[in-house]
Structure formats: structure tokens, C-alpha cells
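Engineer: Sharing a model that was predicted from the sequence below.
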Amino acid sequence: MSFFNKLIILLVVLFTVLWEAPCAISSRNQIGEEFIIPFQKTHVVVYNFLEGLNNFTIHCMSKDDDLGSHVIGPEDNYDWGFRSNIWGTTLFFCGLSCPYGSGTFDLYKGERDRERCLVCQ
């Protein structure tokens, strides 16, 4: 195969990839059409709006990261950022305790939240 034929094939492949890429990484959400950059950093913010100006303690972790325990004061917040994995299976779960009770919940699930928020509040 001549150099010219290889160049033509390369250009066709490159054109096809560039043409299809925006379709593969865009999605529609509540705001409308949005361009999603793969592996874009997600920022999570947890606010304390408990009545009675009470503190609460939160301990979040994923399979790979333990963020430790944090006491969140009245009208304060705790935040962190991360990049979701390529399979969309990133999971951050948190234990929360306050004067009203305690529990554990999934704060961020890649399958559910990946296209829903980049700043999750």
C-alpha cells in the first residue's frame, strides 16, 4: 500500500473519530444540552442546615479513599473533589450522626450522578 493510500485512510479514520466524538460525550440534563468532558472533576459539597444550630459528624469513603470524619458546624460545609472512574461505578458512601439520629447513605453514585451534577450539593 502506497504512502498516499495510507494517508487517505488515516484522514478518513481521523475525520470519522472527530465527527462522532461530540455525539458520544454529550448528554441532555435538566438545563439542556451540555458538553461533558470525560473524566472531568466532580465537586461535592455537604451543607449543615440543621435546625437548632446543631453540629453533625460525617465520615465519607469510597473503595479507594477514606476521607475521614469531619464535624460540620451550623451553616458550615464540607467539600471534596474527585474524578469518576471510566466505568461509571464510582461510589462515595457516608455515615452521618447528629442529635436527631444517624445513618449511612450513598452520597455519590456514578451510575446515578455522573451526568446529573459536576457540583453536587
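Structural biologist: Nice, I can see it. Model, not experiment: these values are computed from the prediction. Numbering: from 1, shown residues only.
Engineer: going forward, measure contacts between C-alpha atoms and count neighbours the same way
Structural biologist: Will do.
Engineer: Tell me, how many residues neighbour Cys98?
Structural biologist: If you count neighbours by other C-alpha atoms under 10 Å, Cys98 ends up with 15.
Engineer: What's the first helix or strand after the helix of greatest length in the chain?
Structural biologist: Selection of the longest helix in the chain by residue count, based on DSSP state H, yields helix 3-24. Sequence-wise, the next helix or strand downstream of helix 3-24 (DSSP states H and E) is strand 26-28.
Engineer: After that next one, heading C-terminal, what element do we hit next?
Structural biologist: Criterion used, DSSP H and E; the element after strand 26-28 is strand 33-35.
Engineer: and that next one, what does it pack onto?
Structural biologist: When contacts are defined as 3 or more C-alpha pairs under 8 Å, 6 or more residues apart in numbering; DSSP states H and E, strand 33-35 packs onto strand 26-28.
Engineer: try it against this one:
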Amino acid sequence: MAWFIRNAMLLLILFSLYRINICDTDEGTLLIKRRFVRVTNDLGGNLTLTVHCKSADDDIGVQVLPPHASFGFNFRPSWIFSTQFYCSFQWPNTFKWFDIYDNRRDAPHCSKCWWRIVPNGPCRFNWYDKTYEVCCQWNKD
């Protein structure tokens, strides 16, 4: 039994050290770093983009973006790394949707996740190269 308790304590300490590594202090409390998502209308053709983003817990609401306009939102990911926000995107005669933030996909690459919305799919900003080169396909209907 002592072996189990010792190993459980070691595992708890290792997990705590891992959590400290990905956390920062905010008002004196140890918390997971906030994430920021920005969406920009780059459809072209003077098209207005209607965006509605939500997660299992939060509804960001409907945003109407004229050409080249942006909107953003921030949040704290779940401590179990399951946070996911999806958005619907509408412009004349088109309806698409995409997981705009998936913790497993995005957490290693961005705490500020900037997306350009183009007709072929969203493109995420690569902070290393300073380009929107990480382009994705729309989610299947």
C-alpha cells in the first residue's frame, strides 16, 4: 500500500509541475493561460460574412463582418484539454462550419489564434513565419 501511495504522490507532483509549465498567474491564482481567437473576413468580392461561434459552454453570438473586418473572443481552455469552439460561416448562397479552436490541434501552436476566412476554408496565422499558411478544409456537412 505504501508503494501505491508513494507512486500516486509522485504522479501528482509530476502532473502539478506539468500544469505549472502551461499556466501563468492571474490575480495571484494559478490558472490556465487564456486563449484569444480572431476571425477576419477575407472572402473577397465585397462579401459580408456572418459568423456564429460557440462551445459546449459558451455562445459567442452572431457577428456580421463586412469585408476585411475582424472580431475576436477569449476564453480559458478546460484543464482536461477538451475545449473546442466551432463557428458557422454564412455568405450569399453558402453555409460552412469549422472548429475554430480545438485544444488538441491549436494549443501547441497558438495562444492567439488568428484566422482568415476565405472561400476554400479558414487559414490560421503561423506566428513563426508570420503568414496565414496553415489552411484547413471546411468541416463536412
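Structural biologist: Ah, there it is. Predicted model only: the values in this text are computed from it and were never measured.
Engineer: if I look at the spatially most central residue of the first structure, how far off is Ser84 of the first structure?
Structural biologist: In the first structure, the centroid-proximal residue (C-alpha atoms, centre = their mean) is Thr42; its distance is 4.0 Å. In this view, Thr42 of the first structure and Ser84 of the first structure are 7 Å apart by C-alpha to C-alpha, to the nearest Å.
Engineer: One more: Phe93 of the first structure?
Structural biologist: 14 Å.
Engineer: what about Gly103 of the first structure, which helix or strand?
Structural biologist: Per DSSP H and E: Gly103 of the first structure is located in strand 101-109.
Engineer: distance from that strand to the second structure after superposition?
Structural biologist: On superposition with the second structure, the mean distance recorded for strand 101-109 of the first structure (mean C-alpha distance after the TM-score superposition for the first structure) is 1.0 Å.
Engineer: give me the stretch of the second structure that that strand matches.
Structural biologist: Using TM-score structural alignment, strand 101-109 of the first structure lines up with residues 94-102 of the second structure.
Engineer: Okay, buried residues for that stretch please.
Structural biologist: Neighbour counts over stretch 94-102 of the second structure (16 or more other C-alpha atoms under 10 Å) mark Lys96, Trp97, Phe98, Asp99, Ile100, Tyr101, Asp102 as buried.
Engineer: Give me the contacts around it.
Structural biologist: Identification of contacts with stretch 94-102 of the second structure by C-alpha atoms under 8 Å, 6 or more residues apart in numbering yields 37, 82-90, 113, 115, 122, 138-139, 141.
Engineer: Sort out for me which of those residues are in strands.
Structural biologist: Among these, DSSP state E puts Val37, Gln84, Phe85, Tyr86, Cys87, Ser88, Phe89, Gln90, Cys113, Trp115, Pro122 in strands.
Engineer: Report the spatially nearest residue to the counterpart of the third one in the first structure, omitting neighbours in sequence.
Structural biologist: In the first structure, the position corresponding to Phe85 of the second structure is occupied by Phe92, as judged by TM-score structural alignment. Beyond its immediate neighbours in the sequence, the residue positioned closest to Phe92 of the first structure (C-alpha to C-alpha, 6 or more residues apart in numbering) is Ser62, lying 4.6 Å away.
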